[in-house]
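In: Turn this into a structure:
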Amino acid sequence: MAEFMESETKTPAQIPEELPILPLRNTIAYPFLVLPLSVGIPRSIQLIEDALQGDRLIGLVAMKDPTIETPMPGEVYEVGTVATIHRVSRGPDNSMQVVVEGIERFRVEEWTQTEPYLKARIALAPEIVEPDVELDALKRSLQDLTREVVALSPHLPEEVSKFLAQVEEPRHLLYLVAANMRLSVEEGQKILEADDIKEKYHLLLTRLLREKEVLELEQKIQSEAKEEMEKAQREYYLRQQLKAIQKELGEE
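Out: Coordinates of the predicted model:
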C-alpha cells in the first residue's frame, strides 16, 4: 500500500481561481477541519492523482442526490470548501483513502470542465466576523448546549466538551460543532451556505436544541422501559416464590 507524504497547508492567498471539484456523497466538508475520504470512482481517482502532481488543492462540494454515480453541474451544491490533500493511501483495488484539510469556503462562479472530472472557476467566500456582545453570547450558548448534548449522547466522548471550551475563534468553534453533530446533508449545507456568522450560529443552535429534546425523550423512554422490565421481573420472581410456598404447604 503506497502512501504519500504530507503537504503543507495552503493559505487563501495561494488558492487559484480554478479548481478541480470533487463531489462528496452524504458528507459536508467544512473549513479548518481534517476529513478522511474514501475515493473509488475512476474519475475521482484521476482527479486526486492530477491534484497530487500539482498544488494538491481541490474543491469539495456535497451531492444533492447521493445515488447519482457521476454528478454533473446542477447535481451538486455550488457552495463548498477548498481543501488541501495531506495524505493518500492506495488499496489493493486501486481505491484511495484520502485525508484532506479544509481551508476556506467558496462559491462556484462558472463550471469550466465536466470531463474527465469537474472543474470550476471559484470565488472564496469567507464569512465576515465582527466580534460583539451578541456573538460572544452565541458562542457561549453553543458551548453550553453542546456540553448538554454530549452528556446525553452515548456516541460522543466527554472530551469533546472540554476541547470545545478551549476554542475561541467563532468560525472554528461553529464548524467543529457542526462536524461532530448528527446533521443531515441539507442541514449542514444550509449552515455552510449562510454568509452571516450569526445566522450560522442560530441555525446550529436551533438544530442542537431539537437534538437535545430528542435525546432527552429517548432517555425517558429507555428509563420507563427499564422500569417496566424490572417490574415484570419482580412480579415474575414473586409469583415463582408464591408457587414454591404453596407447593411446600401442599396447596397445589
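In: only C-alpha atoms for contact and neighbour calcs from this point on.
Out: Will do.
In: Now residue 95: closest residue in space that isn't a chain neighbour?
Out: residue 40 (4.6 Å; Cα to Cα, 6 or more residues apart in numbering).
In: Report the separation between the one you found and residue 59.
Out: Distance, residue 40 to residue 59, using Cα to Cα, to the nearest Å: 17 Å.
In: Who has more neighbours out of the two?
Out: residue 59 (28 against 15; other Cα atoms under 10 Å).
In: Please give me every residue in contact with the more buried one.
Out: 19-22, 80-83 (Cα atoms under 8 Å, 6 or more residues apart in numbering).
In: do the same with residue 208
Out: Counting by Cα under 8 Å, 6+ apart, residue 208 has contacts 145-146, 149.
In: List only those of the residues you listed flagged as buried.
Out: 145-146, 149 (16 or more other Cα atoms under 10 Å).
In: I have a second one here; can you model it like the first so I can compare?
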Amino acid sequence: MASFLPDDEALRLVPRVSDLTMADIPAEIGLFPLSGVLLLPRGKLPLNVFEPRYVALVEDALASQRLIGMIQPLWGEEDEEEVEKAPPLYSIGCLGRITSFTERADGTFAITLSGVARFRILRETGLHRGYRQARIDVSSFVGDLSEIPSEPFDREKLLESLRRYFRQKGLSARWSIIEHMEDDTLLVTLPMICPFPPAEKQALLDAGSLTDRVRVLQMLLDLSGPEEEGPPS
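Out: Below is the predicted model:
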C-alpha cells in the first residue's frame, strides 16, 4: 500500500499567525496556481519551488510580507499547452505566509506556507517577473483569522468513513496520530491530505465554516461508496 500522509512535522499546525489582521493583508497579491493542492487557514503546506517565475514569487514575498496566494486552475495539468497560456482560475484561494524556507545552491526553494485567510479574486492585474498578480478581497473571510470551533459532529462516523476511503484507495495512515488530533486540527488536516480531485478540494475550501466543511468532507468520503464484500469462504 502507498503511504499518503506526510511526516509528523508536516502534520503539525503552526501557531495561528496572530500578528496579522485584515488591515495587514495587501490589496494585491502574487498568485501560485497549483491544481489539486489545498491550503486551508491554519494549515501547513510544504512546497518545492523550482520554476523560475515562482522562484521570483517567493523572492518577492520574502522581501515583503511573506504572503502568497495559493489558488487552483479551473482544469488540471493534463493540458500542458493550455496551462502555459495562463488558465482561468477558481475565484477563491487561500493566502499562505512563508513561515520557513531553505534556499538551495541552485536558487530553488523549499518553503512551508501557513494558511492565513481565504481570499476572493476581484481581477487579475497582469504579470510581474513572470508570475500572475491579482487584486483580492478578504472581507468575506474575516472569521478565518479567528479560531472559531466547529459545532459538535460525529467524529467516529467521520473517521470510519476515512478508514474506508483509505482502504479503497490503497493508502496507509498513522491512525494513532489522526485519532489523537483535536477536532479543529483534524478538520484542517484531513481535507489537505486526502487525494480528492481538484473540484472536490475546491468545495472544501469554499465551505463557509468548519461546520460546513465537516458536511462536505463527510459527503466526499461517503461518495466512495460501500466496500465490496470479498468472495464467500
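In: What would you report as the TM-score here?
Out: The TM-score (TM-score structural alignment, normalised by the length of structure 2) is 0.73; 207 aligned residues with a Cα RMSD of 3.2 Å.
In: which residue lines up with the residue nearest to residue 95 of structure 1 in structure 2?
Out: Aligned counterpart of residue 40 of structure 1 in structure 2: residue 50 (TM-score structural alignment).
In: need the contact list for its match.
Out: So residue 50 of structure 2 contacts 107-109 (Cα under 8 Å, 6+ apart).
In: Okay, it and residue 185 of structure 2: tell me how far apart.
Out: 30 Å.
In: Which of the three states applies to residue 143 of structure 2?
Out: helix (DSSP: H, G, I helix; E, B strand; the rest coil).
In: Mind jotting down where the helices sit in the stretch 1-150 of structure 1?
Out: Under the criterion DSSP state H, counting those that start in this stretch, the stretch 1-150 of structure 1 carries helices at the ranges 42-53, 133-152.
In: of all these, which lies closest to residue 106 of structure 1?
Out: helix 42-53 (17.9 Å; Cα to Cα).
In: Structure 2: which residue goes with residue 192 of structure 1?
Out: Mapped onto structure 2 by TM-score structural alignment, residue 192 of structure 1 lines up with residue 205.
In: Wait, its match touches residue 37, no?
Out: No. Using Cα atoms under 8 Å, residue 205 of structure 2 is not in contact with residue 37, being 10.7 Å away.
In: Those two - which one has more neighbours?
Out: residue 205 (22 against 18).
In: So which residue is dead centre in structure 2?
Out: By Cα atoms, centre = their mean, structure 2 has its centre lying nearest to residue 39, at 1.7 Å.
In: Give the full set of residues in contact with the corresponding residue of structure 1 for it.
Out: By TM-score structural alignment, residue 39 of structure 2 lines up with residue 29 in structure 1. By Cα under 8 Å, 6+ apart, residue 29 of structure 1 lies in contact with 35, 60-62, 80-81, 102.
In: and the equivalent of residue 63 of structure 2 over in structure 1, what does it touch?
Out: Here residue 63 of structure 2 is matched to residue 53 in structure 1, going by TM-score structural alignment. Contact partners of residue 53 of structure 1, counting by Cα under 8 Å, 6+ apart, are absent.
In: so how far is residue 100 of structure 1 from residue 53 of structure 1?
Out: 16 Å.
In: And for residue 163 of structure 1?
Out: With Cα to Cα as the criterion, residue 163 of structure 1 and residue 100 of structure 1 are 21 Å apart.
In: More neighbours: which of the two?
Out: residue 100 (25 against 10).
In: For that one, which non-adjacent residue is closest in space?
Out: Closest to residue 100 of structure 1 by Cα to Cα, 6+ apart is residue 85, at 4.5 Å.
In: So the alignment partner in structure 2 of that neighbour versus residue 44 of structure 2, what's the distance?
Out: Structural alignment (TM-score structural alignment) places residue 85 of structure 1 against residue 98 in structure 2. Using Cα to Cα, residue 98 of structure 2 is found at 10 Å from residue 44 of structure 2.
In: Which residue of these two possesses the greater neighbour count?
Out: Legend: neighbour count by other Cα under 10 Å for residue 98 of structure 2 and residue 44, higher for residue 44 (27 against 21).
In: the strands in the stretch 101-250 of structure 1, which residues?
Out: In the stretch 101-250 of structure 1, the segments counted as strands under DSSP state E, counting those that start in this stretch are 119-124.
In: Reformat the buried ones among the contacts of residue 208 of structure 1 as TSV; add distance to residue 217 of structure 1.
Out: TSV is the format used below for those (distance: Cα to Cα, whole Å):
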residue	distance to residue 217 of structure 1
145	16
146	17
149	12
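In: ok, residue 34 of structure 2 touching residue 71?
Out: Yes. Taking Cα under 8 Å as the definition, residue 34 of structure 2 is a contact partner of residue 71 at 6.3 Å.
In: neighbour-wise, which of the two wins?
Out: residue 71 (27 against 17).
In: For residue 194 of structure 2, see how far away the more buried one is.
Out: Taken as Cα to Cα, the span from residue 71 of structure 2 to residue 194 of structure 2 is 17 Å.
In: same question, residue 220 of structure 2
Out: Noted for residue 220 of structure 2: a distance of 10 Å to residue 194 of structure 2, by Cα to Cα.
In: And for residue 107 of structure 2?
Out: The separation that residue 107 of structure 2 has from residue 194 of structure 2, given Cα to Cα, amounts to 31 Å.
In: the more surrounded of these two?
Out: residue 194 (18 against 12).
In: quick one: what's aligned to that one in structure 1?
Out: Under the alignment by TM-score structural alignment, residue 194 of structure 2 pairs with residue 181 in structure 1.
In: and residue 29 of structure 2, how many neighbours does it have?
Out: Neighbours around residue 29 of structure 2, by other Cα under 10 Å: 22.
In: Aligned against structure 1, show me the partner of it.
Out: Using TM-score structural alignment, residue 29 of structure 2 sits opposite residue 19 in structure 1.
In: so who does that match touch?
Out: 57-59, 119-122.
In: Who wins on neighbours among the residues you listed?
Out: So for the contacts of residue 19 of structure 1 (other Cα under 10 Å), the most neighbours sit at residue 59, 28 neighbours.
In: before we move on, the earlier item: return the member of the contacts of residue 19 of structure 1 nearest to residue 248 of structure 1.
Out: Using Cα to Cα, the contacts of residue 19 of structure 1 come closest to residue 248 of structure 1 at residue 59, 79.5 Å.
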